[in-house]
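Chemist: model the structure of this input:
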Amino acid sequence: MRILENVISDRGSKYAVSGGPCQSEDEAKAFIKELCRKKKFAKATHHSWGLLTADGALKNDDGEAGAGMVILRMLERAGVTDHLVVVTRWYGGKHLGGDRFRHVQDAVRIYLDAP
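Modeler: All right, here's what the predicted structure looks like:
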């Protein structure tokens, strides 16, 4: 499990991105559960994720409508399979509108570009 915290901050909302090897929805749910064992992540507003497997594409917006699809598109473009990417958001009290999609995209890019 790789976690990159505080990658983006905008109008009080904060973002983190994490990921690791994963091959099924059950493994993805176990990953989120493990992530939420960290008190900070348990208090997050959203854990949106995407995963490409041999069986197809899986995603979960976790209340952040459209975020899972943004993550899937990024994984498809990068050719990343069997690797879960989770974008976590702590809501800061102000709506971000369309900027939230840019932040999800930027968070995934940061994760994919990290050594």
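Chemist: can we go C-alpha only for contacts and neighbour counts from here?
Modeler: Will do.
Chemist: helix, strand, or coil at residue 108?
Modeler: The local conformation at residue 108, judged by DSSP: H, G, I helix; E, B strand; the rest coil, is helix.
Chemist: packing partners for the helix or strand hosting residue 100?
Modeler: For residue 100, the host element (DSSP states H and E) is helix 99-113. Judged by 3 or more Cα pairs under 8 Å, 6 or more residues apart in numbering; DSSP states H and E, helix 99-113 is in contact with strand 2-10, strand 13-21, helix 67-78, strand 83-90.
Chemist: that helix versus strand 13-21: what angle between them?
Modeler: Angle, helix 99-113 to strand 13-21, by axes from the mean of the first three to the mean of the last three Cα atoms, to 10 degrees: 40 degrees.
Chemist: please provide the structure for the following sequence as well, for comparison with the first:
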Amino acid sequence: MTQIQRMGVVLTDRGSKYAVSGAPVRSRDEVDAVLRDLKSDKAYAKATHNTWAAILPTGALKADDGETGAGMVILRMLERAGVQDHLVIVTRWYGGKKLGGDRFRRVQDATRAYLDDLGVVS
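Modeler: Okay, the predicted model is just below:
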């Protein structure tokens, strides 16, 4: 099983909390296994959204998990950074106030924190 790197909560905005996690993956089965492992933690299972993206040898995959457009934000950042075979998951716990367009900036901020931690120039 691939080891998940969990950075935990990296930022908050108007009550919403954002965490970022990820792991090396090479297939859809590995993506699903990492997501299952992450959600085995009750806090992540109860999160409002676990959005993610990965660029695999078979192509790009992404999921919004109810946060429309967030998967594409992560995917574009992975493409720009040239990161392949790696799953990045941005988790949001909704804080009660809508963020509007700022929610995309928070997804970008969380993804950037993960890429920075990987040592990737984003």
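Chemist: circling back to that earlier point, most packed of the helices and strands packed on helix 99-113 of the first structure?
Modeler: With neighbours defined as mean count of other Cα atoms under 10 Å, those peak in mean count at strand 83-90, which reaches a mean of 26.
Chemist: run through the neighbouring helices and strands of it.
Modeler: strand 13-21, strand 46-53, helix 99-113.
Chemist: give me the residues contacting the shortest one.
Modeler: Taking Cα atoms under 8 Å, 6 or more residues apart in numbering as the criterion, the residues outside strand 46-53 of the first structure that touch it are 22-24, 32, 57-64, 67-69, 71-72, 75-76, 80-90.
Chemist: distance to residue 102 of the first structure added to the helices and strands packed on helix 99-113 of the first structure, as CSV?
Modeler: Formatted as CSV, those follow (distance: least, Cα to Cα, whole Å):
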stretch, distance to residue 102 of the first structure
strand 2-10, 11
strand 13-21, 12
helix 67-78, 9
strand 83-90, 12
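Chemist: would you check the span in the first structure matched by the helix or strand where residue 34 of the second structure lies?
Modeler: Per DSSP H and E, residue 34 of the second structure falls inside helix 28-39. Aligned by TM-score structural alignment, helix 28-39 of the second structure corresponds to residues 25-36 of the first structure.
Chemist: which residues sit against the matching stretch?
Modeler: Contacting residues not belonging to stretch 25-36 of the first structure are listed as 22, 41, 42, 47, 58, 84 [Cα under 8 Å, 6+ apart].
Chemist: residue 100 of the first structure matches what in the second structure?
Modeler: The alignment partner of residue 100 of the first structure in the second structure, by TM-score structural alignment, is residue 103.
Chemist: do you know how far the residue mapped onto residue 17 of the second structure from the first structure is from residue 56 of the first structure?
Modeler: Using TM-score structural alignment as the criterion, residue 17 of the second structure maps onto residue 14 of the first structure. Remark: distance between residue 14 of the first structure and residue 56 of the first structure (Cα to Cα, to the nearest Å) = 30 Å.
Chemist: quick one: contacts for the residue minimising distance to the centre of the second structure?
Modeler: Nearest to the mean C-alpha position of the second structure, by Cα atoms, centre = their mean, lies residue 89 at 2.0 Å. By Cα under 8 Å, 6+ apart, residue 89 of the second structure lies in contact with 20, 21, 22, 50, 51, 52, 53.
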